[in-house]
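[1] Dropping a prediction and its sequence here:
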Amino acid sequence: MIGALLPAPVVTAEAFGDPAVAPELFPEEAALVERAVPERQREFTTVRALARTALGRLGHDPAPILPGVRGAPRWPTGVVGSMTHCRGYRAAAMAHAADLVTVGIDAEPNLALPNQDVLETVLFGRERTHVRELGALRPEVSWDRLVFSAKESVYKAWFPLTGLWLDFDQATLRIDPEAGTFHARLLVPGPEVGHTRLSGFDGRWQVDGGLIVTTIAVYRKDLEQPDGPPSGAPGN
């Protein structure tokens, strides 16, 4: 799924479950989940194996993938990356920092958000009307969960550039149901990358096999163009 949303030079790896024989963790990683429930240990292990696979394709030797500030994974120097996991799916996406400014990915079950309180935490103003309209058009998609997933991808793309928290109400989302894209407009000052200040992020989404996957990739070449877009374009 994710490879279709993030073409080269992004390198991706995905799995639709956990292998019968769990990959080896580094001791530092194993210590992080030694008290976790078995399901958490399995998803943690699988997604790190996928990330190491992707990093290997970029020329990096296997190494521990440990959390940094706010739990964000620390990648080797010169690499940008993102990981995600949900029931029935794990994925990682990596790229050389010379090619990409940032990348964010998220996967969720194609199910409605669990209750009204969560919905009101995630969707604001026009987004709620937008989701109702999309639901009338394509009821097979859980649009509220797609908004949640897209905002998770926004945060994963945002945080490495800013080191700051981004709340659900600090970006407003618009989804194109035909093109399989979305735009997140930031409601706070965006990060500066080179001579460009990002006003938002553009992303792609796919729904298949009971899963929602959302991605954002800001390509350096797009920001270096004299008339390039002020938001993070997904590239070609």
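    Right, received. Where do you want to start?

[2] switch to C-alpha atoms for all contacts and neighbour counts from now on
    Will do.

[3] For residue 161, give its distance to residue 61.
    25 Å (Cα to Cα, to the nearest Å).

[4] wait, I meant residue 220
    As it turns out, when the distance is counted by Cα to Cα, residue 220 lies 25 Å from residue 61.

[5] Residue 161 and residue 61: which has the busier surroundings?
    Relative neighbour count places residue 161 above the other of residue 161 and residue 61, with 14 against 11, counting by other Cα atoms under 10 Å.

[6] That one and residue 80, how far apart?
    10 Å.

[7] and what of residue 152?
    Computed as Cα to Cα, the residue 152 to residue 80 distance reads 16 Å.

[8] coming back round to it: quickly list what's touching both of residue 161 and residue 80.
    Listed contacts common to residue 161 and residue 80 are residue 102; contacts here mean Cα atoms under 8 Å, 6 or more residues apart in numbering.

[9] then this one, side by side with the first:
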Amino acid sequence: MNTLIPDCCKPLQPHWPLPQPLSGAYLVSTRFDASRLSADDFARCEIPAVPGASKRQCEYLAGRLCARHALWQLTGHASVPAVGEDRAPQWPAGIVGSITHSAGHAAALVAHANNWRGLGMDLERLLSPERSQRLAGEILTSHELLRLQQLDPALHPWLISLTFSAKESLFKALYPLVGQRFYFQDAQVLEWSPTGRLRLGLLKSLNGEWVRGTEVEGQFAELESQLLTLVSIANQTAT
């Protein structure tokens, strides 16, 4: 495996920052600085280049470096997920995973599909009070907005950020299973715990299995002052 780490990325860090371990799952993260990206970094790292501004290129490179290392930890074989027509990562057969990047951080998570049907991970910088209030009506359902008003206003930006990230993770976990897009108003956070546990519920039926009212467990943690959320769908046939 090509172990080169370009100057734009910090050393890859295999770790588990979330409160609840997932059996057989591997998570790798790094920090990156787009201003240090070099024109030949993709070629030197043996990762296919993508078009776009340096920020887009660097976050893609950092995420794929994490994914390749996580796949090597899981399977002993290093590969780089391609980009599908729907822009989702294309994982090797029998593997599920998720890639995320935000504000100079990137991470990837992989596991065998015989243990986990879907994995969705999202990393987000906390919204400012002003931006969180502007986006609250888009991100939160009416029930979530009502519940928010009962809490200390100082907590609002954090909770809106958490809800945003949790719903992004839910989408990433379910999209490969349902094959259709859904949006912020199609799910809600039912409860969350200071210990880092989440529970989400669907407000829209996505197919015959994932119907309105279905509940999904998730978890969250802070990763260097950003929020990291994860939704994992277990394979019930696993023994």
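    Received the coordinates, thanks. Just so we're clear, the structure is a prediction, and the values are computed from it rather than from any experiment.

[10] between residue 152 and residue 80 of the first structure, which one's more packed in?
    Neighbour count, other Cα under 10 Å: between residue 152 of the first structure and residue 80, residue 80 has more, with 25 against 22.

[11] any idea which element the counterpart of the more buried one in the second structure lies in?
    In the second structure, the residue paired with residue 80 of the first structure according to TM-score structural alignment is residue 96. With elements taken from DSSP states H and E, the one containing residue 96 of the second structure is strand 95-102.

[12] List the buried residues of that strand.
    Residues of strand 95-102 of the second structure classed as buried: 95-102 (neighbour count, 16 or more other Cα atoms under 10 Å).

[13] next one: stretch 135-147 of the first structure
    Taking 16+ other Cα under 10 Å as the basis for neighbour counts, the residues of stretch 135-147 of the first structure that come out buried are 141-147.

[14] and these, which of them are in strands?
    Restricting those to those inside strands, with DSSP state E as the criterion, leaves an empty set.

[15] Which one of those residues is nearest to residue 14 of the first structure?
    Comparing these against residue 14 of the first structure with Cα to Cα places residue 146 closest, at 19.2 Å.

[16] What distance do you get for the aligned partner of the closest one in the second structure to residue 230 of the second structure?
    With the correspondence set by TM-score structural alignment, residue 146 of the first structure lines up against residue 162 in the second structure. Shown here: residue 162 of the second structure relative to residue 230 of the second structure, a distance of 11 Å by Cα to Cα.

[17] Quick one: distance of stretch 68-79 of the second structure to the chain centre.
    From the chain centre to the centre of stretch 68-79 of the second structure is a distance of 18 Å (Cα atoms, centre = their mean, to the nearest Å).

[18] Let me fix that, I meant to ask about stretch 188-205 of the first structure.
    Shown here is stretch 188-205 of the first structure, whose average C-alpha point lies 15 Å from the average C-alpha point of the whole chain (Cα atoms, centre = their mean).

[19] How about stretch 142-152 of the first structure?
    Centroid separation between stretch 142-152 of the first structure and its chain, computed with Cα atoms, centre = their mean, is 11 Å.

[20] Right, I'll call it a day here.
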